[in-house]
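Peer 1: Next come a sequence and a model predicted from it.
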Amino acid sequence: MGAERSSSRAEAASRISVRGWPRGLLLHLLVPMGAAGAFVLLQWRGVIASPESETPLVVLVLIHYLGAAVFHLTSLYQRDALLERLGLWTTAVGLGLNAAAWGTRGLIVGYYPLSNLYDTALFFALATAAASLIVTFSSGQHLVGALAMPVAVLLVVLGLLYGNDVQDLPPVLVSYWRPIHVTLAMAGYGACTVSFVTALLYLLKDRVRLEVIAIFALAIPTLTYAFISGGSILGQGDFFVKLLMDGERVPIDPEGREFLRASVPYVGAILRVAFVASVLALIAFAIFLITAHPFMRAVGHWAARLLLVLQGAGILVLLLQLQRARDVAALIDPAQRRMIPEWWVQQFGSRLELRAQGSALEIAALFAAFALTGFIVVFGWKMERLLEAIPSLEALDQLTYRAVMLAFPLLTLMVITGAVWANESWGRYWGWDPKETWALITWLFYATFLHTRITHGWKGRRSALLAVLGFVAVMFTYLGVSFLLPGLHSYAGRFGATPLVA
């Protein structure tokens, strides 16, 4: 009896040490944020010199977030208090660097830095890391960072790919409502990310087959390779990156709908094979779910591993080619090259730039596809051991609920302040602009989550599915609308264009 009490007290003490709000949040959240604030303030006051660019800080953020993801994921396989602490501390340091980079960005541009995809991606990553720490210390569960930090890594990568060029604010963004509205949105999205992570872990713990999740996850790489670069990967085996001149895309038609692009050597061929591997994995998993034949399950997982290797190789070759490209004019898409006068190539060809910023969203999609495949590969290896490391269904359900409770008020205020800002800018509170519509759809997902839970007692798998679908809506609202749907918010993903090609 005494031994049981001693064990119980030890377990409680261990949990309290993790859950300690004052100490835990002070050390891992408030101290890094305070240090970042002091760093930015000292720059502003001229006590320390301001850097010409915040990019070195952002690279450090990426390194720390990536390290945190590795520590957290490793701790799922190898339950080690040191790994868990390293994951939390690396997240905390990355958070401080993230805040410092974002604040430095504000000093460089001279306004509140939430005006384009680069700025918002940095803040979205910051909010994701902060929400991960808050939920971790409020619940005593370390696993949140295992999936939240990879999302933060992808967001930082997206920002780096988009580029940090300093641009004047469009007139519509010159409003005190901009920092209020966008800050609420990014903070809410960070909390939504954590709810997605815990909901996904709930589904795995609830014995939803990984192969079912894999079919949905691997459908994204498959569709990416099928349609990216206008379908050229499956067509002629080319991966195109839009060329830049003086930081701007180069239109080749009077309407500015088509832009000059270059075929990056070898990348398209690698991704074409990756497409075959992704289709093979999808077919194998589908057959396994129908027949329950273990051989097809093994084929699916081996195909996913092959896909991961091919994706990594494709991304590595792409980055090397972007770094080493010299004679950019020689890489111009042959179909476009025939449309361009020779005199133009001779005069302007040396000014063409092959940079990731030309096709930031497409390249970011390659990284996202790699991450999704990595998720299937990681969780497909020693699955039973991972499931043992994941907390109980009740704990995961509560974590998802807490994260949604954190996100929903922020999303509500986001919609309200957006309407007020719209009235100030365009003379109406609501105009069914695509961004407005999808923001409302996102809000409705989380409102439905809370309504069904509080009123009808929904818990478990149904609530987890709502949280997952809500995050899909979040990402489409954040990226899909700005890049794919025309509207008043499309400025978020567009480059300037100078019609240099007749």
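Peer 2: Okay, I see it. A quick note: this is a predicted structure, and the numbers were derived from the prediction, not measured. Numbers count the residues shown, from 1 in each chain.
Peer 1: C-alpha only now, for contacts and for neighbours.
Peer 2: OK.
Peer 1: Just the element for Leu218, please.
Peer 2: helix 210-227 (DSSP states H and E).
Peer 1: quick one: that helix to chain centroid distance?
Peer 2: Remark: helix 210-227 is offset 17 Å from the chain centroid, using C-alpha atoms, centre = their mean, to the nearest Å.
Peer 1: Please compare the first structure with the one that follows:
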Amino acid sequence: MTTESLSGTFLLIAFILYTLSFIIFGIAVTGKKWSERDPEKHVKRWGRLGLVLTVFGLLFQFGYFITRWIAAGHIPVSNMFEFLTFLSMMIALAFIIVYAIYRTAVLGLFAMPVCILILAYALVFPPDIQPLIPALQSYWLKIHVTMAAFSEAFYAVGFAAGLMYLLRVVNFKGTSKADIKERRGVEVVIFVVITTLAFVITVFIFKGIGYEAQFKQEITKISQTGQETVETSIVDYVLPPIVQPFSSTVVSMQPFLGMDEPLMTAPSWMNGINAGRKLNTFIWSLIAGAILYVLIRLALRKQIGAAIQPAMSGMDAEDLDEISYRAIAIGFPLFTLGALIFAMIWAHEAWGRFWGWDPKETWALITWLYYTAYLHFRLSRGWQGRKSAWMAVIGFVVVMFTNVGVNLIIAGLHSYAGV
């Protein structure tokens, strides 16, 4: 077995262990209701088992990280597949740290799905080992990316605890405008999570059946001297092309549900790497997410948040609020160092300037300002409870757009990470 295949095996085992730990945490939380002897003892026992599985999953994922590093010859955080797998590992580590402090089994019921979803989402991207481009051949790659991911892992735990708080306190039976607005907000967050899950499932289904479509795209570029050049590239699809790339022709396309040609063309202003394919992926994500959400709603016959809320009945809302705040408070200084200060030093070393308003730099600054506002409102204005929880939930959406959306949709110096 080669080092690269061994790393893949380690990653698969970690994914299985994380999934099992999520199931065990679910038993710990929901099982206390039918535990006849000592519900609290039941929660502690199963929660401990869930933690052990998480720790072993983390060890196997660390084994993946080391073996892939050996196979690649550089730290494996240079593209979307590698970064997202590393981020999921950091989320598992951050969860273990927070769990060691608060000993709250129900946190695993929400933090571990975030870890699992991000790891599953990473598997959508090509796992091939790629050589480092010149700009990444620096020791700052190890410092900047790893610390940024570690800080964002605590933001993820803060998101999980914030969502738990909302599920605990939202009145799903209230008829006031405020109650209805809050319920809808929670359902939107749940829909986003379900859409991510549906997207991963959809991609794996079409990969499993071997679906393929291919387009030849021609892009005209104008140099600073005014000279026009035409670049030709081949764009591969694994999902049926509802949208084809701008200025492209079909090379090959397997029919799907009577659709033997794309329904539309991507707009010309979408100039990120393979923008047409990514718009197509986004549309499929919404379709798959809507279908899965409706199926779950039909099965539950109520809002999903209302179905989850009973599992939160034994939780102290103030504890959840405190966990969310503490996790973000830990992540903020790490993000300041890793994602801003160290990034600026590396930018000066690589590109000759500390700041250039590149889309990734801009969104990193937006993320930092957002969490600065969160801490300001929390500490100076007394924004606790609902307001704090909503900011924690929305903040992680900003984090994920900074990491995924910017790399995939917006062209810039960091677009290599979207490959």
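Peer 2: Structure received. These numbers were taken from a predicted model, which means no experiment stands behind them.
Peer 1: Do you know the score for how well these two fit?
Peer 2: Scored by TM-score structural alignment, normalised by the length of the second structure, the superposition of the two chains gives a TM-score of 0.73; 348 aligned residues with a C-alpha RMSD of 3.7 Å.
Peer 1: related to what we said a few turns ago, quick one: buried residues of the helix holding Leu218 of the first structure?
Peer 2: 211, 213-215, 217-222, 224-226 (16 or more other C-alpha atoms under 10 Å).
Peer 1: By residue count, what's the longest helix in the first structure?
Peer 2: Assignment by DSSP state H gives helix 393-426 as the longest helix of the first structure.
Peer 1: and it, what does it pack onto?
Peer 2: helix 117-139, helix 177-205, helix 434-456, helix 461-475 (3 or more C-alpha pairs under 8 Å, 6 or more residues apart in numbering; DSSP states H and E).
Peer 1: quick check: angle from that helix to helix 117-139?
Peer 2: If you take axes from the mean of the first three to the mean of the last three C-alpha atoms, to 10 degrees, helix 393-426 of the first structure sits at 150 degrees to helix 117-139.
Peer 1: What residues of helix 393-426 of the first structure count as buried?
Peer 2: Using 16+ other C-alpha under 10 Å as the test for burial, helix 393-426 of the first structure gives 393, 396-408, 410-415, 417-422, 425.
Peer 1: next one: stretch 383-391 of the second structure
Peer 2: The neighbour-count check on stretch 383-391 of the second structure (16+ other C-alpha under 10 Å) flags Trp383, Gln384, Gly385, Arg386, Ser388, Ala389, Trp390, Met391 as buried.
Peer 1: before we move on, what about stretch 44-60 of the first structure?
Peer 2: Buried, per 16+ other C-alpha under 10 Å, within stretch 44-60 of the first structure: Trp44, Ser50, Glu54, Thr55, Leu57, Val58, Val59, Leu60.
Peer 1: what's the equivalent of the third one over in the second structure in contact with, if anything?
Peer 2: Under the alignment (TM-score structural alignment), Glu54 of the first structure pairs with Ser7 of the second structure. By C-alpha atoms under 8 Å, 6 or more residues apart in numbering, Ser7 of the second structure lies in contact with Gly63, Tyr64, Phe65, Ile66, Thr67, Arg68.
Peer 1: Okay, and the fifth one sits in which element?
Peer 2: The one in question is Thr67 of the second structure. helix 39-72.
Peer 1: Let me know the angle separating that helix from helix 80-102.
Peer 2: Angle, helix 39-72 of the second structure to helix 80-102, by the same axes, to 10 degrees: 150 degrees.
Peer 1: Look up the average distance of stretch 436-452 of the first structure to its aligned counterpart in the second structure.
Peer 2: Its matched residues in the second structure lie on average 1.1 Å from stretch 436-452 of the first structure after superposition (mean C-alpha distance after the TM-score superposition for the first structure).
Peer 1: Can you tell me what sits against that stretch?
Peer 2: Counting contacts by C-alpha under 8 Å, 6+ apart, the residues outside stretch 436-452 of the first structure that touch it are 404-405, 408, 411-412, 415, 430, 458, 463, 466-467, 469-471, 473-474, 476-477, 481.
Peer 1: make it 7 Å
Peer 2: For stretch 436-452 of the first structure, contacts defined as C-alpha atoms under 7 Å, 6 or more residues apart in numbering pick out Val404, Phe408, Leu411, Thr412, Val415, Trp458, Ser463, Leu466, Gly470, Ala473, Val474, Thr477.
Peer 1: which parts of that stretch are buried?
Peer 2: Residues 436, 438-447, 449-450 are the ones in stretch 436-452 of the first structure that count as buried (16+ other C-alpha under 10 Å).
Peer 1: out of everything not next to it in sequence, what's closest to the residue nearest the centre of the second structure?
Peer 2: Closest residue to the average C-alpha location of the second structure: Ile118 at 4.4 Å, with C-alpha atoms, centre = their mean. Of all residues not flanking Ile118 of the second structure in the chain, Ser88 sits nearest, at 5.9 Å (C-alpha to C-alpha, 6 or more residues apart in numbering).
Peer 1: I'd like the distance between that neighbour and Gln384 of the second structure.
Peer 2: Ser88 of the second structure sits 28 Å away from Gln384 of the second structure when distances are taken as C-alpha to C-alpha, to the nearest Å.
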